[in-house]
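Chemist: just to be clear, the model below is a prediction. Sequence and coordinates:
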Amino acid sequence: MNCSACKSALHASSSLQCVACKACFHYQCLNMSDGHFKMNIKELRRAWRCDSCMNITRRNRTDSTPVASPHRLQEAGRAGACSSLAHVEQQHIADMSCDESLINTSSVSCGSAGTSQAKDVDVSITMKQFSDLIDAKLDSIRIRDQNREIPVSKVPGIPEIQDKIKSELEKVTNSIRQEFSETTDFLHAEQKDLKKSISEQNSNLRAELNSIGMRLKAAEKTSRSCNVEVQCVPERRSENLVAVFKNLCKEIELPITDMDIRSCRRVAKMNPTSKRPRNILVTLPSERHRDQVISYVKRYNLKNAKSPINSGHVGVPGGENCPIFVSEHLSKDVKELHAAARRAAKDKAFKYVWVKYGRV
C-alpha cells in the first residue's frame, strides 16, 4: 500500500489511516514529530481523520508538508466560493464585537448615491475569523431549516415524483390484480373439473359397491340355503347334538338318516350378553330336506297347540321344558329385519310374520 500524499510505499509502524475515508499517510507527510507520533499512536490510530474528512473549522494549516498543498488548494476553492458571502456579511462583521487586533482597516471603496467622493476601505480578517463566520452562518441556516416545517407537496419536484410513483404503483397493482384473477379463475376451473370427476367416480363406486353387496348377499343366501337353525335348546357339557336333532325328527315323524346330516354344531350368539343358549346349526343335503324339516315342525305344532315341540321332546333332561324353534338359517341383516318386522307386527296387531326362502 502507498501513501496517499507522497505515493511512496507504506510501513505499518510509520503510517496512519483515516477512520473515515480509509486513506493512509506517512506521519512525516502529516507534519508530525516522531515523539508526538509514538506517544499518541494508539489514540491517533483509533480516531485520526485526514484534512479532507475533518470539520470545516480546521482551516488554519500553514505547514509545507505534502498534505499541505492540497489543503491550501481546497481552502482557496472554498474562499473563492464564499467570496460573495463575505461581501454580503461585511456590514455584519463591522458590527460584531470581534477582536480589533485581528482586523486591519485600509482602503475599501464604498460608493454612495448621494456623494461625489469615493473612499477606499480594506478590511482584512484572519482565516480563523473567516472560518468562524462561515460556521455561524451555516449553523443559523441549519437551525432555521429545522424549525421551519415545509409541506412535502410544496417542495419543488416532489409532486411530480409522487404522481410518477403513484402511476407506477397503479400499473403494478393492476398487473398483479389481473394475474391473481387469472390464477384464481384457472384454479376454480380446475377445482370444478376435479370435483365433477370425483363425483362421477363416487357414483360409479357406489353403483359398483351396491352391485357387490347384492352379489354378496345372494352368495351368502345360497351358502345358507341347506341349513336349519334350531333355537333355544338348553346347553349341556357333554351333549350329542346329532342325537338331539335325530330325536327332534323322530318326534315330528320325519324319517332321517345319519347320511342326511352333513354337520351339526352350535354357533356364536349375535348378542354376547343374551342369556339364550347358542343356536344349533344343522346342514342338510338340499333345500328340499330343509323345507321338509321346517314343514313337519309347523305341522306338529298345529296338531299339538297345547304342547308344541320343546326340550323334553328332543331328549334334553332336567329342568323345565323350554319351547324349541326351527327356522331357516338367516344372515345377520335378515335376522335384524325379521326382529324389526315382529316388533312392528306386535305394535300394529298383525297376526303372522314369517320367513320363507330367506325373505321376511
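Modeler: Now that the structure is in, tell me what you want to look at.
Chemist: drop to CA atoms for contacts and neighbour counts, all remaining ones
Modeler: Fine.
Chemist: which of the three states applies to Ser274?
Modeler: Judged by DSSP: H, G, I helix; E, B strand; the rest coil, the three-state class of Ser274 is coil.
Chemist: what does the one 3 residues further on give?
Modeler: With three-state DSSP as the basis, the three-state label of Pro277 is coil.
Chemist: neighbours around it, how many?
Modeler: Residues lying near Pro277 (other CA atoms under 10 Å) number 16.
Chemist: from memory it sits against Glu235, does it?
Modeler: Yes. The pair Pro277 and Glu235 passes the contact test of CA atoms under 8 Å, sitting 6.2 Å apart.
Chemist: show me the contacts for the nearest residue to Leu330 once chain neighbours are set aside.
Modeler: If you skip the residues right next to it in sequence, Leu330 has Gly358 as its closest partner in space, 6.3 Å away by CA to CA, 6 or more residues apart in numbering. Residues in contact with Gly358, defined by CA atoms under 8 Å, 6 or more residues apart in numbering, are Lys221, Ser225, Glu328, His329, Leu330, Val334.
Chemist: next, the one to line up against it:
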Amino acid sequence: MKTCLACNTDAHSDEYVECTKCNGIYHYPCLNIHRDNLSPDAISKWQCPMCMSKQRKGDNSARLARPSTPTSQAEISFMNVTRRAAASKPVTAAAPNQNDDFIRRSDLRELLREEMSNILTSHNAELTSTLSKFSEKISNLSTSVEFMSEKFDRITEEFQQQKQEIMTLKNENAGLRTEVDNLNSKLQLIDQLSRASSLELQCVPEKKAENVVQIIKQLGRVVNCPINDHDIHYCSRVAKLNPNSTRPRTIIAKFSSPRMRDSVLSAVVRHNRQHSQDKLNTTDFGFDPEKKSPVFVIESLSHENKQLHAAARQRARELKHKFVWIRAGRIFMRKNESSEAIFIRNSSVLDKL
C-alpha cells in the first residue's frame, strides 16, 4: 500500500497516478483530474508538479556570455536590449469536470458504517441462535464431564482395591512358590533316599535271553565282593531316555541294604585302583575281547540329580576340573588332587564356579 504525497493517505492501484521521475503518487482527486481524461501514453510520461517546477524554463544557448576581459580590450560589441517585463498572468485553477463522479471520504465512511450496521443487524438473529446452540452444547458437555469425573473416581477406587488384592495374591503366590520349592526338595530327597540301596551298571552290552542277576553276581566275583541271591531284591534294565541312542540300556540293581550297596561300590573303586591299566570292562563279563569297552558302576540317582550330575560333568570339562563323583546321592567336584572338594547342591553353584 502506497501513500499519496498530497493528502498523506493510503491509495489503491486504481486511485492514483505515479510520477515517472520521482515515483511519487497522487490521488486523481488531489490533482483535480479524472483518470479517464488521461491516455495510457500520458500516464506513462506524467510528472508530478514538484518535478515539473524543477525543470529549466528554456534553452539559453544563444545568449551571449559576458567576456572576462575588460570592455576596452574586447573586440566585440554589446547590445543593450531592455526587455519589457512580461505581464503577469492570473493563475486560475482548472475548473473541475462537471461529469466527474467523486465522493468525499467522510461520506464514504458514513456509507461504510451504514452498510456494516445493516450487515450486523441482518446477522444478529443468526448469531444469537448460534450462540444459543453453543450454550446448550456447553451445558451438555459440562454434564458429561461431571458424569465422567464421577465414573473416573469410581474406577480409581476400584483400581486401588484391585491393586491391593493383586499385592495380596502376589505375596500368597510367593509363599506358595517357596512352599512348593521346599516340597520339591523334600520329594527329591525322599526319591534319592529310596535309591539308597540301589546302584547302576552302565555300558554293559545287551544280549538276548540274558540274566541280569547273573551279571550282578559276576560283578561281585570280578571285584572280589560275593553277591548272593538274597542280597538282590530287584534287578532289571531300564528304558532309555533317548530311544535313538546306541548306548546299551542301564542295569539297575536294588540290594538288601545300603551297606551291601556301599560294599559293592567300595569293591569296584578298589578294583579300578588296583587295575588302573585294566579297569572294569566288558571282557570281565564274558563279552568279546576285540570289542572291549569300559563298564561304569555308580549310585542310582533321581531324575533331578542325574541332570545335575550331567551338568556338573559338562561344567568340569569347561573349567578343566579333573574329578566329579557321587557319594551318598550327593555330587562333588574337585579341580585336582590338592584342591578342596566342592559340593554341587544345585545349578546355581555351577554358575558361580
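Modeler: Nice, I can see it. Since this is a predicted model, take the numbers as computed values, not measurements.
Chemist: related to what we said a few turns ago, could you flag which of the contacts of Gly358 of the first structure are buried?
Modeler: Of all the contacts of Gly358 of the first structure considered here, the ones buried according to neighbour count by 16 or more other CA atoms under 10 Å are Lys221, Ser225, Glu328, His329, Leu330, Val334.
Chemist: what range in the second structure matches stretch 36-50 of the first structure?
Modeler: Alignment of stretch 36-50 of the first structure against the second structure: no match, by TM-score structural alignment.
Chemist: got it, and stretch 345-359 of the first structure?
Modeler: Going by TM-score structural alignment, stretch 345-359 of the first structure lines up with residues 316-330 of the second structure.
Chemist: buried residues, that stretch. List them.
Modeler: When neighbours are counted by 16+ other CA under 10 Å, the buried residues of stretch 316-330 of the second structure are found to be Ala316, His321, Val324, Trp325, Ile326, Gly329, Arg330.
Chemist: any chance of the contacts of Gly358 of the first structure in TSV with distance to Ile256 of the first structure as columns?
Modeler: Converted to TSV, these look like this (distance: CA to CA, whole Å):
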residue	distance to Ile256 of the first structure
Lys221	24
Ser225	18
Glu328	18
His329	19
Leu330	23
Val334	29
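Chemist: so what's whatever residue of the second structure lines up with His313 of the first structure closest to, chain neighbours aside?
Modeler: His313 of the first structure maps onto Asp284 in the second structure, with residues paired by TM-score structural alignment. With sequence-adjacent residues excluded and distances taken as CA to CA, 6+ apart, Asp284 of the second structure is closest to Val222, at 6.8 Å.
Chemist: what's the neighbour count on the match of His313 of the first structure?
Modeler: 19.
Chemist: now it: how far from Ser293 of the second structure?
Modeler: For Asp284 of the second structure, the distance to Ser293 of the second structure (CA to CA, to the nearest Å) stands at 10 Å.
Chemist: the strand or helix carrying Ala219 of the first structure vs the second structure, mean deviation?
Modeler: Per DSSP states H and E, Ala219 of the first structure falls inside helix 158-223. Following superposition, helix 158-223 of the first structure is found to deviate from the second structure by 2.1 Å on average (mean CA distance after the TM-score superposition for the first structure).
Chemist: which elements pack onto the helix or strand following that helix?
Modeler: Under the assignment DSSP H and E, the closest C-terminal helix or strand after helix 158-223 of the first structure is strand 227-231. Here strand 227-231 of the first structure touches strand 280-283, helix 287-303, strand 325-328, going by 3 or more CA pairs under 8 Å, 6 or more residues apart in numbering; DSSP states H and E.
Chemist: pick the most deeply packed of the ones you listed.
Modeler: With neighbours taken as mean count of other CA atoms under 10 Å, those reach their highest mean count in strand 280-283, at a mean of 21.
Chemist: contacts for that strand next, please.
Modeler: The set of residues that contact strand 280-283 of the first structure without belonging to it, under CA under 8 Å, 6+ apart, is 226-231, 233, 241, 261-267, 329.
Chemist: average separation of that strand from the aligned part of the second structure, please.
Modeler: Distance for strand 280-283 of the first structure, averaged over aligned residues: 0.4 Å (mean CA distance after the TM-score superposition for the first structure).
Chemist: tell me how far the residue nearest to Leu330 of the first structure lies from Thr222 of the first structure.
Modeler: Taking CA to CA, one finds Gly358 of the first structure at 9 Å from Thr222 of the first structure.
Chemist: next: Leu284 of the first structure.
Modeler: Counting by CA to CA, the separation of Leu284 of the first structure from Thr222 of the first structure is 13 Å.
Chemist: who has more neighbours out of these two?
Modeler: Leu284 (20 against 14).
Chemist: still on that earlier bit, show the buried residues in the contacts of strand 280-283 of the first structure.
Modeler: For these, a neighbour count by 16+ other CA under 10 Å gives the buried set as Cys226, Asn227, Val228, Glu229, Val230, Gln231, Val233, Leu241, Ile261, Cys264, Arg266, His329.
Chemist: so who does the fifth one touch?
Modeler: In other words, Val230 of the first structure. Neighbour list for Val230 of the first structure: Asn279, Ile280, Leu281, Val282, Ile324, Phe325, Val326, Ser327 [criterion: CA under 8 Å, 6+ apart].
Chemist: just put the helices and strands packed on strand 227-231 of the first structure in CSV and tack on distance to Ala79 of the first structure.
Modeler: What follows is these, written out as CSV (distance: least, CA to CA, whole Å):
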stretch, distance to Ala79 of the first structure
strand 280-283, 125
helix 287-303, 129
strand 325-328, 125
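Chemist: secondary structure class of Leu301 of the second structure, three-state.
Modeler: Classification of Leu301 of the second structure into helix, strand or coil gives coil, according to three-state DSSP.
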